[in-house]
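**Q** Turn this into a structure:
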Amino acid sequence: MHKITKIDIITRPSKVEELKEALSQIDITGMTFSHVLGCGLQKGKTEFYRGTAYSINLLPKVKIEIVVCEVPVEKVVETAKQVLRTGEIGDGKIFIYPVENVIKVRTGEEGVDAL
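**A** Got it, this is the predicted structure:
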């Protein structure tokens, strides 16, 4: 049985197209994208509206979810790091999880066959 792994990548919206293109180059064909809000070391920013300052504590990010079994996890992580790293705060995070099972609802296929 093949090992199935989920990779979550959270990064800035401006990097999504470049990341999507790089992942397709290493044969990643399925991805789920979500617009999310987050806070971390960036601590948000201060904006001014009609002369009054207010804080924006949650910044817009994009979460990319990928499940792999045949493309090595390390290859996905290295590709993402190359595309996303600017050296600035806010480049993002990568989370890696083991997946117990995958079930394709339409056909009932499970495991690697469901991918």
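
**Q** For the rest of this, base every contact and every neighbour count on C-alpha atoms.
**A** OK.

**Q** Tell me which stretches of the protein form strands.
**A** Ranges of strands within the chain are 5-11, 32-38, 45-49, 52-56, 59-68, 93-98, based on DSSP state E.

**Q** and K104, which of those strands is closest to it?
**A** K104 sits nearest to strand 59-68 of all the strands of the chain, at 13.1 Å, using C-alpha to C-alpha.

**Q** Tell me which other helices or strands that closest one touches.
**A** strand 5-11, strand 32-38 (3 or more C-alpha pairs under 8 Å, 6 or more residues apart in numbering; DSSP states H and E).

**Q** what's the angle from it to strand 45-49?
**A** With axes from the mean of the first three to the mean of the last three C-alpha atoms, to 10 degrees applied, the angle from strand 59-68 to strand 45-49 works out at 130 degrees.

**Q** one more to put side by side:
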Amino acid sequence: MKYIIAIIKPHKLDEVREALAGLGVSGMTVTEVKGFGRQKGQTEVYRGAEYTTNMVPKIKIEVACTSESAGAVVEAIQAAAATGSIGDGKIFEIELVAATRIRTGEAGDAAL
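**A** Here you go, the predicted model:
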């Protein structure tokens, strides 16, 4: 099993969700986060005054999937989230050792 973590631009969430639904991904966790990378923050205007923030709003998507489907999940996220400009985000793929469905006690791939 794999655990996929993607950090994307907020306005790309619906496109990514639709792409993953098209692959049959049955669930995901979405969190609003802030951070920075090569972008180094952004300039904003608030009540006529311009200021620079060092944290940029992003969306973190977490998906647990089978090892066989992980490549397709990563490709779908990358294709749906890409804008071609700096700050598109990152995708991390981590080995998932175990998963258990709380309600039924199912474990492994069956729990996904």
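
**Q** picking that back up, make JSON lines from the helices and strands packed on strand 59-68 of the first structure and add distance to I66 of the first structure and mean neighbour count to it.
**A** Output for those, formatted as JSON lines (distance: least, C-alpha to C-alpha, whole Å; neighbours: other C-alpha atoms under 10 Å):
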{"stretch": "strand 5-11", "distance to I66 of the first structure": "5", "mean neighbour count": "20"}
{"stretch": "strand 32-38", "distance to I66 of the first structure": "7", "mean neighbour count": "13"}
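
**Q** I'd like those strands as a markdown table, with distance to E74 of the first structure appended.
**A** Converted to a markdown table, those look like this (distance: least, C-alpha to C-alpha, whole Å):
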| stretch | distance to E74 of the first structure |
| --- | --- |
| strand 5-11 | 10 |
| strand 32-38 | 19 |
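
**Q** among these, which is nearest D91 of the first structure?
**A** Proximity to D91 of the first structure (C-alpha to C-alpha) singles out strand 5-11 among those, at 5.8 Å.

**Q** what's the average distance of that closest one to the second structure?
**A** Compared with the second structure after fitting, strand 5-11 of the first structure has a mean deviation of 0.5 Å; criterion: mean C-alpha distance after the TM-score superposition for the first structure.

**Q** Give the aligned equivalent of K63 of the first structure in the second structure.
**A** Aligned by TM-score structural alignment, K63 of the first structure pairs with K60 of the second structure.

**Q** Leaving out sequence neighbours, find the closest residue to that match.
**A** Closest residue in space to K60 of the second structure, ignoring its immediate chain neighbours: I7 at 4.6 Å, by C-alpha to C-alpha, 6 or more residues apart in numbering.

**Q** quick one: the one you found from V73 of the second structure, how far?
**A** Distance of I7 of the second structure to V73 of the second structure, computed by C-alpha to C-alpha, to the nearest Å: 14 Å.

**Q** got it, and L112 of the second structure?
**A** From L112 of the second structure to V73 of the second structure the distance is 14 Å (C-alpha to C-alpha).

**Q** Looking at those two, which has the bigger crowd around it?
**A** With neighbours defined as other C-alpha atoms under 10 Å, L112 of the second structure and V73 compare such that V73 has more, 22 against 17.

**Q** returning to that earlier point: distance to G111 of the first structure for the strands of the first structure - can I get that in a markdown table?
**A** Formatted as a markdown table, the strands of the first structure follow (distance: least, C-alpha to C-alpha, whole Å):
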| stretch | distance to G111 of the first structure |
| --- | --- |
| strand 5-11 | 11 |
| strand 32-38 | 18 |
| strand 45-49 | 44 |
| strand 52-56 | 42 |
| strand 59-68 | 11 |
| strand 93-98 | 13 |
